[in-house]
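J.: Prediction below, plus the sequence it came from.
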Amino acid sequence: MYEHHGHHSHCPRYRRSSAIMTTSGIKDSPMRRLFYLIDITVIGLLYFALDAATNAIAFSRNFRVDIIVSTLVKCVFLVFIWFWLQMRGDSVAVLGLKKPSNWLRSILFGVTAAAIIFIAVYLLERCGFRRDLSAFAPFKGNLELTLYQLGGVIIGAGFGEEYLFRGFLFQRLAMLFGGSKLGWGMACLIQAALFGFAHAYQNPLGMLLTGLIGLTMGLVFLGTRRNLWAPIIAHTLYDTARMVGFYLYGLPPW
């Protein structure tokens, strides 16, 4: 990953200044886990801080500008995560962002998961399960605004949220817990809870529902050998279908 300077091919994997520590070069397990904890804390707090800031700032009450700015902020944040991984001596491949062993399998998993989640949420809403989705009311009948939002959804949610929650946070949490099957199981539950908390604007029921969606995406991730493409496909398809529903019918239940 990094160009190696010097002629000793057997030296440890510290390929940068000793002031910047990499998880790959740390032999001591407690120290390595400390670095994972630091990663989780820094990236997690930064995400929620940026999310709160972008939601609190009004850009002349212009939804188009809001969507563009929010998407750009998320893109910068995703690049920052990439930079952070580089600093640690890792790559996005360790998060699962790599070519799947079987593209057809990943696509089928993604499409199936999206359909199951969409149907389950639809039935819950028809049965009276109410979330606060008032933020999506302006999209009804507004094609231009919906298209803007679809772009933001694909980049910021379909890709971005999977990259963060099922990728970075999931992997770091699992390694923090030792990387065992139990560790991955605990990490799956925690990342789902964090995903639900990130949707607090939808009220407690909304947090519960999105948490369950996050859990489902986590299981899809594990079921495709810890590859992010199936969850990315599922998330993108589900959110796209929901946006089409908001445009055609307004707020649920439909």
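T.: It's in.

J.: When you work out contacts or count neighbours from here on, use the C-alpha atoms and nothing else.
T.: Fine.

J.: In terms of secondary structure, what does the host helix or strand of Val42 contact?
T.: For Val42, the element it lies in under DSSP states H and E is helix 29-56. Under the contact definition 3 or more Cα pairs under 8 Å, 6 or more residues apart in numbering; DSSP states H and E, helix 29-56 sits against helix 63-87, helix 170-176.

J.: Distance to Gly152 added to those, as CSV?
T.: Shown next, in CSV, are the helices and strands packed on helix 29-56 (distance: least, Cα to Cα, whole Å):
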stretch, distance to Gly152
helix 63-87, 5
helix 170-176, 23
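
J.: ranking these by burial, who's on top?
T.: Comparing the helices and strands packed on helix 29-56 by mean neighbour count (mean count of other Cα atoms under 10 Å), helix 170-176 ranks first with a mean of 23.

J.: Can you tell me what sits against that one?
T.: Residues from elsewhere that reach helix 170-176 (Cα atoms under 8 Å, 6 or more residues apart in numbering): 33-34, 36-37, 39-40, 94-95, 180, 183-188, 191.

J.: alright, now check it against this:
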Amino acid sequence: MCGQNRKLPSRGERISIGQTSNGSVEVNGEKHRFLVMPRYGSDLTKFLEQNGKRLPEGTVYRLAIQMLDVYQYMHSNGYVHADLKAANILLGLGKGGAAQAYLVDFGLASHFVTGDFKPDPKKMHNGTLEYTSRDAHLGVPTRRADLEILGYHLIEWLGAELPWVTQKLLAVPLKVQKAKEEFMDNIGEILNDYVFRIFLIDSYEKRRHLSMCGQNRKLPSRGERISIGQTSIRSVPPWRPLTASFSRKNFK
């Protein structure tokens, strides 16, 4: 039907999918299914706990690129992950292994919506509440939802705090949903402010740019905590290398 002349596996035969293998075996008349996957290192949560819940800027960008690669593969095959979080990101083992991150736990993975956008009350608020997307709050799995979830993590990994977490709203999912909607409604202003205050490298050009825009803003000192919308973040020198290897030495 697919135009591919592939041999189907026999019952009980072991098959391989990438680096993962699965199959079944019969023991004392009882059939057992198994899944074998590579052994990975620690999850990202442990590194965050050891380093004040933030990561070096270059490491954050490297993580983002690797997670986007995972998303691209999943989305191109019709699935979304829907539950990215530090506990579901594992590092490799061995020499140089920690330079690669792996996304695991596909318990909430599902086909994404391609037709009409129809909220599903049975699936509302699925995922990890502080990070789940606005679409997931409505019970709809979408590709953009995966990207939104990653975005919330990038904010925290860079040292900021999510408003619905600081406001202690996690006990009420509907309040978290509303807070995210308000936050994302202002995302253009927030990103604009962030670009102005952090990513214009030269101080003179930064002041000149702000002056031309009619804005008399005080520039943040290196390492100073600043507020962007309802989010606060410690200012990072823009000349800091963005190509740092994603390895354990980055977390010391």
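T.: Perfect, thanks for sending it. For clarity, every value in this text was computed on a predicted model and none was experimentally measured.

J.: care to give me the TM-score?
T.: TM-score of the superposed chains, computed with TM-score structural alignment, normalised by the length of the second structure, equals 0.29; 131 aligned residues with a Cα RMSD of 6.3 Å.

J.: coming back round to it: buried only: go through the contacts of helix 170-176 of the first structure for me.
T.: Buried by 16 or more other Cα atoms under 10 Å: 33, 36-37, 39-40, 95, 183-185, 187-188, 191, out of these.

J.: from the residues you listed, which is closest to Phe83 of the first structure?
T.: Asp39 (12.1 Å; Cα to Cα).

J.: Could you measure from the nearest residue to the closest one once chain neighbours are set aside over to Arg33 of the first structure?
T.: Nearest residue to Asp39 of the first structure, sequence neighbours excluded (Cα to Cα, 6 or more residues apart in numbering): Arg172, at 7.3 Å. Here Arg172 of the first structure is placed at a distance of 9 Å from Arg33 of the first structure (Cα to Cα, to the nearest Å).

J.: Glu125 of the first structure now?
T.: 41 Å.

J.: cool, Trp103 of the first structure as well?
T.: Counting by Cα to Cα - Trp103 of the first structure and Arg33 of the first structure are separated by 33 Å.

J.: Also Phe197 of the first structure?
T.: For Phe197 of the first structure, the distance to Arg33 of the first structure - Cα to Cα - is 24 Å.

J.: Check Thr112 of the first structure too.
T.: Counting by Cα to Cα, the gap from Thr112 of the first structure to Arg33 of the first structure is 35 Å.

J.: same check, this time on Ile68 of the first structure
T.: For Ile68 of the first structure, the distance to Arg33 of the first structure equals 37 Å [Cα to Cα].

J.: One more: Gly185 of the first structure?
T.: 17 Å.

J.: surely Gly152 of the first structure meets Val65?
T.: No - look at Gly152 of the first structure against Val65 with Cα atoms under 8 Å: they stay out of range, at 11.3 Å.

J.: Grab the nearest non-local neighbour of Thr112 of the first structure.
T.: What sits nearest to Thr112 of the first structure in space, not counting adjacent residues and going by Cα to Cα, 6+ apart, is Ala234, at 7.6 Å.

J.: same check, this time on Ile107 of the first structure
T.: In space, Ile107 of the first structure is closest to Ala230, 6.0 Å off (Cα to Cα, 6+ apart).

J.: Run through the residues that contact that neighbour.
T.: Taking Cα under 8 Å, 6+ apart, one finds 106-110, 220-221, 224 in contact with Ala230 of the first structure.

J.: of all these, which comes closest to Leu85 of the first structure?
T.: Set against Leu85 of the first structure, the nearest of the contacts of Ala230 of the first structure by Cα to Cα is Phe221 (19.9 Å).

J.: For the closest one, pull up the helix or strand it's in.
T.: helix 203-223.

J.: So which elements touch that helix?
T.: Other elements packing on helix 203-223 of the first structure under the criterion 3+ Cα pairs under 8 Å, 6+ apart are helix 103-126, helix 181-197, helix 229-249.

J.: Just name the most buried of those.
T.: helix 229-249 (a mean of 22).

J.: Can you check what angle separates that one from helix 103-126?
T.: Here helix 229-249 of the first structure points in a direction 40 degrees away from that of helix 103-126 (axes from the mean of the first three to the mean of the last three Cα atoms, to 10 degrees).

J.: Switch the contacts of Ala230 of the first structure over to TSV; also include distance to Gly206 of the first structure.
T.: Output for the contacts of Ala230 of the first structure, formatted as TSV (distance: Cα to Cα, whole Å):
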residue	distance to Gly206 of the first structure
Ser106	28
Ile107	27
Leu108	27
Phe109	24
Gly110	22
Val220	21
Phe221	22
Thr224	27
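
J.: what's the closest of those residues to Pro204 of the first structure?
T.: Checking the contacts of Ala230 of the first structure against Pro204 of the first structure by Cα to Cα gives Val220 as the nearest, at 24.3 Å.

J.: Please name the nearest non-neighbouring residue to that closest one.
T.: Pro231 (6.2 Å).

J.: pretty sure the one you found is touching Met217, no?
T.: Yes - counting by Cα under 8 Å, Pro231 of the first structure does reach Met217; the two are 5.5 Å apart.

J.: Between the helices and strands packed on helix 203-223 of the first structure, which one is closest to Leu46 of the first structure.
T.: Comparing those by Cα to Cα, helix 181-197 comes nearest, at 13.4 Å.

J.: Can you spell out which helices and strands pack onto that closest one?
T.: Helix 181-197 of the first structure packs on helix 170-176, helix 203-223, going by 3+ Cα pairs under 8 Å, 6+ apart.
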